[in-house]
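**Student:** return atomic coordinates for the entry below.
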Amino acid sequence: MTFYSKIIGTGSYLPPKKVSNQELTDQLAAKGIETSDEWIFSRSGISFRHYAEPSVAVSDLAVEAAKRALDAARMQANDIDLIVLATSTPDFLGGFPSTACVVQNKLGITNGGAAVDVQAVCSGFMYAMSIADSMIKAGNHKNVLVIGAEVFSRILNFEDRTTCVLFGDGAGAIVMSRSEEPGVLATKLHADGSYANILCVPGNVQSGVVEGSAFLYMDGQAVFKLAVNLLEKVANEALEIAGLTTDQIDWLVPHQANIRIMQSTAKKMRMPMDRVVVTVDQHGNTSAASIPLALDLAVRDGRVQPGHTVMLEGVGGGFTWGAAIVKM
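**Tutor:** This next block holds a predicted model:
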């Protein structure tokens, strides 16, 4: 018997605290760091970002997004038999217990289904989706909750204007279920650890003390050049696997890192920007959460319709990158 997987519900959540470029500029100016709304927007396309309050865990954001995805899928929490959660900012040091297990408990899932975290930074959601697709197609699971959730504000150095203005917090989720007809048409993942040093948090814990830096570091120019080339290549690989051309893609939903990366990728793919879902202006780079956040917005505002063919793609620290093509 052949199994297929299909996205049947989407959801997202942004914490209420919304910070504009001007507000952030004013806060940085108090520290003697010069920037401006125009400087941030012209280089990134970002106007706002959301920050979680100190008492709010990444699992709390994930739960809110998951509930909305479950509602959209018309499912109860106990219908879920696997949670795959992508995050680089887990609830607990060392990543255990996994944030996926914490989310399972907070959702009240008591059926003994599996739960696991995935760490591929900004490509994490692509990795999580691919794992869920494979599990469903193998017949091991029927209903999978795939989540990307981050609280990147907690690993930002607010004395480094090249990074602190770019990132925000949020969560996005989808429900993937067994289907009689193909939904996920292709997935393709890659990694190259030789680029680990251009986007990383270069610290570790020794005897309860952080050695190195606990803040995000990024070589922006190196990441930009690499990202544009890799996103084009993996998009073409996914198209080949699916047997499709760019003209047959209704919407491109890329990782919302930087408007310039998205514009350059779309240009290389000969895809007009009016077919690219852009939300980076409203929430900045939310790492593993950005793709499901953008997808959910486009579903809820009516752009992405049932039957549309959508390409999702992301690139992130590791270096990791991946793409998926889905029939909604």
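
**Student:** C-alpha from now on. contacts and neighbour counts both.
**Tutor:** Fine.

**Student:** helix/strand/coil for residue 150?
**Tutor:** Of the three states, residue 150 takes strand under DSSP: H, G, I helix; E, B strand; the rest coil.

**Student:** neighbours of it, how many?
**Tutor:** A total of 32 residues lie near residue 150 under the criterion other C-alpha atoms under 10 Å.

**Student:** so what's the residue sitting nearest the centre point of the chain up against?
**Tutor:** Centroid-nearest residue in the chain: residue 288, 2.6 Å away (criterion: C-alpha atoms, centre = their mean). Residue 288 makes contact with 86, 87, 88, 121, 122, 123, 124, 125, 148, 149, 150 under the criterion C-alpha atoms under 8 Å, 6 or more residues apart in numbering.

**Student:** quick one more, to check against the first:
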Amino acid sequence: MQHTYASRPYAAITAIGGYVPQKRRTNFDLEQVCDTSNEWIIKRTGIKERRILDKDLATSDMAVMAIQDLCLRYEKNLADIEAILVATSTPDVMMPATANIIARKLALKNVWAFDMNAACSGFLYALDMGASLIESGRYKNVLVVGADNISAFVDIKDRSTNILFGDGAGVVWLEPSSENGIIDAFMQSNGDGREFLNIEGGGSLYPANNGLIEVEKKYIRQDGKVVFKQAIQSMSDACNQVLSRNNMRIDQVNWLVPHQANKRIIDAVGKEINIPEGRTLSNIEYLGNTIAATIPLCIWENIKRIQKGDLLMLTAFGAGFSWGASLLRWAI
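**Tutor:** Predicted structure coming up:
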């Protein structure tokens, strides 16, 4: 079924910003703390280093710096912001929402601000929600943030996770457009993957009572083989669903921007959907998996390669399991 949206405006990305910490954790650093090697990590993941946030900073700090970067680059006025949607699995605190904290740090007094947790799929989920706010006509300036301080939840001695994850934040500004913007989105979740990728400690089931959470529940854990297979299948299916229901072909897509989970997953998804060679954007080599921040950071770092009017396919897969794809016409 082809979707037509003549009756509503597109939600267009009119500005983008990003922030990554200065501190680097290289493969050689990891060789010192666990049984691994630079060669093995590169072969398995394509990652050489990842960024690590300072201990006295939190997710909101990275988000604020990404928003400030956006405003500086695109001469945007913070006072115009009407809503802030923050996709994160690593909020500053259990409550209030990290989006509230960001609003305070930016001195915004009257803004609708809330968090969304869909793990590595979070940015796409929040982008779809932000687009809906624009399409409804109720909002004209919406910030969608993807930010995670995931290193705070990584067991430095666990080589199944310490090789993958890094910290960062990316943000986009959404506004109405009559021409370019988000064409369609396909989001899914089934709850079948809870045991294969999770951080169990700190919630209401395993609360942080006086800081005494069982060690194995404090950190992110994953079954790499299960996640690997599901990620490829789910992201590929989501991309094909979006293309099919909009009567489009993959060769019409200028850029595939996949979640930066693993270089082998990125390559496999590209192969599964038959995207032409050279049209997949990636920055995993030096940032690793930054959870909800990977897609906006990947676009931000490759911004000079993307032209106004280009067709972008975004796709992600995360804990839950959750996954999806978004098709958009670039408006900058």
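
**Student:** among the contacts of residue 288 of the first structure, which are located in helices?
**Tutor:** The helices, defined by DSSP state H, take in 124, 125 from those.

**Student:** for the residue nearest to the centre of the first structure, helix, strand, or coil?
**Tutor:** Strictly by three-state DSSP, residue 288 of the first structure counts as helix.

**Student:** circling back to that earlier point, kindly reformat the contacts of residue 288 of the first structure as JSON lines containing distance to residue 249 of the first structure.
**Tutor:** Converted to JSON lines, the contacts of residue 288 of the first structure look like this (distance: C-alpha to C-alpha, whole Å):
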{"residue": "86", "distance to residue 249 of the first structure": "25"}
{"residue": "87", "distance to residue 249 of the first structure": "28"}
{"residue": "88", "distance to residue 249 of the first structure": "30"}
{"residue": "121", "distance to residue 249 of the first structure": "26"}
{"residue": "122", "distance to residue 249 of the first structure": "22"}
{"residue": "123", "distance to residue 249 of the first structure": "20"}
{"residue": "124", "distance to residue 249 of the first structure": "22"}
{"residue": "125", "distance to residue 249 of the first structure": "20"}
{"residue": "148", "distance to residue 249 of the first structure": "23"}
{"residue": "149", "distance to residue 249 of the first structure": "26"}
{"residue": "150", "distance to residue 249 of the first structure": "28"}
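
**Student:** pick the one among the contacts of residue 288 of the first structure closest to residue 29 of the first structure.
**Tutor:** Lowest distance from residue 29 of the first structure to the contacts of residue 288 of the first structure (C-alpha to C-alpha) belongs to residue 150, with 26.2 Å.

**Student:** in the first structure, which helix is the longest?
**Tutor:** Assigned via DSSP H, the first structure shows its longest helix as helix 220-242.

**Student:** that one: average distance to aligned residues in the second structure?
**Tutor:** Superposed on the second structure, helix 220-242 of the first structure shows a mean distance of 0.9 Å to its aligned residues (mean C-alpha distance after the TM-score superposition for the first structure).

**Student:** which positions in that helix come out as buried?
**Tutor:** Buried residues in helix 220-242 of the first structure, counted by 16 or more other C-alpha atoms under 10 Å: 223, 227-228, 230-239, 242.

**Student:** sorry, back to before: tell me the spacing between the residue nearest to the centre of the first structure and residue 104 of the first structure.
**Tutor:** According to C-alpha to C-alpha, to the nearest Å, residue 288 of the first structure and residue 104 of the first structure sit 19 Å apart.

**Student:** how about residue 307 of the first structure?
**Tutor:** 31 Å.

**Student:** okay, those two: which has more neighbours?
**Tutor:** Counting neighbours by other C-alpha under 10 Å for residue 307 of the first structure and for residue 104 shows that residue 104 has the greater number, 27 against 11.

**Student:** going along the chain, name the strands of the stretch 51-200 of the second structure.
**Tutor:** Taking DSSP state E, counting those that start in this stretch as the test, the strands found in the stretch 51-200 of the second structure are 83-87, 112-116, 142-148, 168-177, 182-189, 197-198.

**Student:** got a markdown table for those, with distance to residue 26 of the second structure too?
**Tutor:** Output for those, formatted as a markdown table (distance: least, C-alpha to C-alpha, whole Å):
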| stretch | distance to residue 26 of the second structure |
| --- | --- |
| strand 83-87 | 26 |
| strand 112-116 | 30 |
| strand 142-148 | 19 |
| strand 168-177 | 16 |
| strand 182-189 | 33 |
| strand 197-198 | 24 |
